[in-house]
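>>> below are the sequence and a predicted model; questions follow.
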Amino acid sequence: MHDTNLLQLITDDFAPAQQLLDLLQQESLALHGRDMPLLEAILARKQGLIILLEQHGRRRSEVLASLNLPTDRSGLEQLAAHSGIGQELLAQSDVLNQLLEDCQVANERNGRSILVQQASTAHQLRILNGGESPTLYDARGSTAMLVKPRPLSQA
């Protein structure tokens, strides 16, 4: 009974995990296009899917814990060893784990993209604000006087 319940919980997560992966791929495109309204919509949908997947993960852990089994892969393997659907249970768990790993890789890639864009934006703002003034030389070979930062309206 617990094994079929656990299998159902695993297979129920396939659709949300795939939707999350699709959203992360859409997010990547929206990040490159700097489409803020689309990014906001994606973020809202992502948060809902992440909460759902976390809840289902807790339920799976609770099922294993109720059987006094570890709440990780070893607990699942112990349950599978005593179940008629043990091989299917492990196979479906592997499929779900792969989907979630793909989501993690896509999320990390999007995170790196965000960091690059933040650095680029910060650099552009420093230029516009007259931030770090360059070390320039005048006709005599000495350093020129430092330029005062300008307001954006004068950049």
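Perfect, thanks for sending it.
>>> every contact and neighbour count from this point should use C-alpha atoms.
Fine.
>>> what is the one helix or strand G111 maps to packed up against?
Taking DSSP states H and E as the criterion, G111 maps to helix 86-128. Identification of packing neighbours for helix 86-128 by 3 or more CA pairs under 8 Å, 6 or more residues apart in numbering; DSSP states H and E yields helix 2-12, helix 14-33, helix 73-81.
>>> Throw these into a markdown table and include mean neighbour count and distance to G111, thanks.
Supplementary listing: the helices and strands packed on helix 86-128 in a markdown table, determined by neighbours: other CA atoms under 10 Å; distance: least, CA to CA, whole Å:
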| stretch | mean neighbour count | distance to G111 |
| --- | --- | --- |
| helix 2-12 | 16 | 27 |
| helix 14-33 | 18 | 9 |
| helix 73-81 | 16 | 28 |
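>>> also this one, for the comparison:
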Amino acid sequence: MRMWSVTPAALDAKALVACWRESLLAQAVLLGKTKGYVHHPQLTRFRETPDPVVSIATFLSYVADEADRRGYHFNRERIVQMPDPSISIDVSDAQLAYEWQLLLIKESQRDTKAYRSMTAMPVGCNPLFRVVQGAIAPWEHVLDLDALDELSVLGSFPRH
């Protein structure tokens, strides 16, 4: 499960669809409708908000906005609460940078043309998040990005 902190505009089609689906799963978990994923670390930042369900609904709405811009049809009726654009969740600059590097490595495997254009993009975040100075989030399972990058060059980077 990966609910990207980076702007949905930076996600390729596969990543955007995966983010939507995994965020819908997160919504179900936060509503208590699943037995699995209840301790998933990606849910921590949503659980730490005053209203986790509204927070994930707001996140989903921003993902759906990007889908709309691309002409995709994500069913907004699956978002169970009204989004609240006035809320924000802090994300550290280090967390955002880590996720950006992880996304670049994944993209280098999927689409080299898109990867090249991404390397020229400024790093942006999902509008739900507010960037603050800090370290990578304690809930993040940090991977050795240098090792992953070497694996991607060899073509053995795991595809999702």
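Structure's in. What do you need? The structure presented is a predicted model; accordingly, all values stated were derived computationally and were not measured.
>>> after superposing, what score do the chains get?
Once superposed, the chains reach a TM-score of 0.29 (TM-score structural alignment, normalised by the length of the first structure), with 57 aligned residues with a CA RMSD of 3.4 Å.
>>> may I see the helices and strands packed on helix 86-128 of the first structure organised as JSON lines, with distance to L115 of the first structure added?
Supplementary listing: those in JSON lines, determined by distance: least, CA to CA, whole Å:
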{"stretch": "helix 2-12", "distance to L115 of the first structure": "34"}
{"stretch": "helix 14-33", "distance to L115 of the first structure": "11"}
{"stretch": "helix 73-81", "distance to L115 of the first structure": "34"}
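>>> so for L90 of the first structure, which of these sits nearest?
helix 73-81 (7.0 Å; CA to CA).
>>> now the angle from the closest one to helix 86-128?
Direction vectors for helix 73-81 of the first structure and helix 86-128, defined by axes from the mean of the first three to the mean of the last three CA atoms, to 10 degrees, enclose an angle of 160 degrees.
>>> what helices or strands is helix 73-81 of the first structure leaning on?
Packing partners of helix 73-81 of the first structure (3+ CA pairs under 8 Å, 6+ apart): helix 86-128.
>>> can you list the buried residues in stretch 97-107 of the second structure?
Using 16 or more other CA atoms under 10 Å as the burial criterion, the residues of stretch 97-107 of the second structure that qualify are A97, Y98, E99, W100, Q101, L102, L103, L104, I105, K106, E107.
>>> stretch 54-71 of the second structure too?
Residues 54-67 are the ones in stretch 54-71 of the second structure that count as buried (16+ other CA under 10 Å).
>>> what of stretch 33-46 of the first structure?
The neighbour-count criterion (16+ other CA under 10 Å) identifies L39, I42, K46 as the buried residues of stretch 33-46 of the first structure.
>>> wait, which of the buried residues of stretch 97-107 of the second structure is closest to L151 of the second structure?
Distance to L151 of the second structure, by CA to CA, is smallest for I105 among these, at 9.5 Å.
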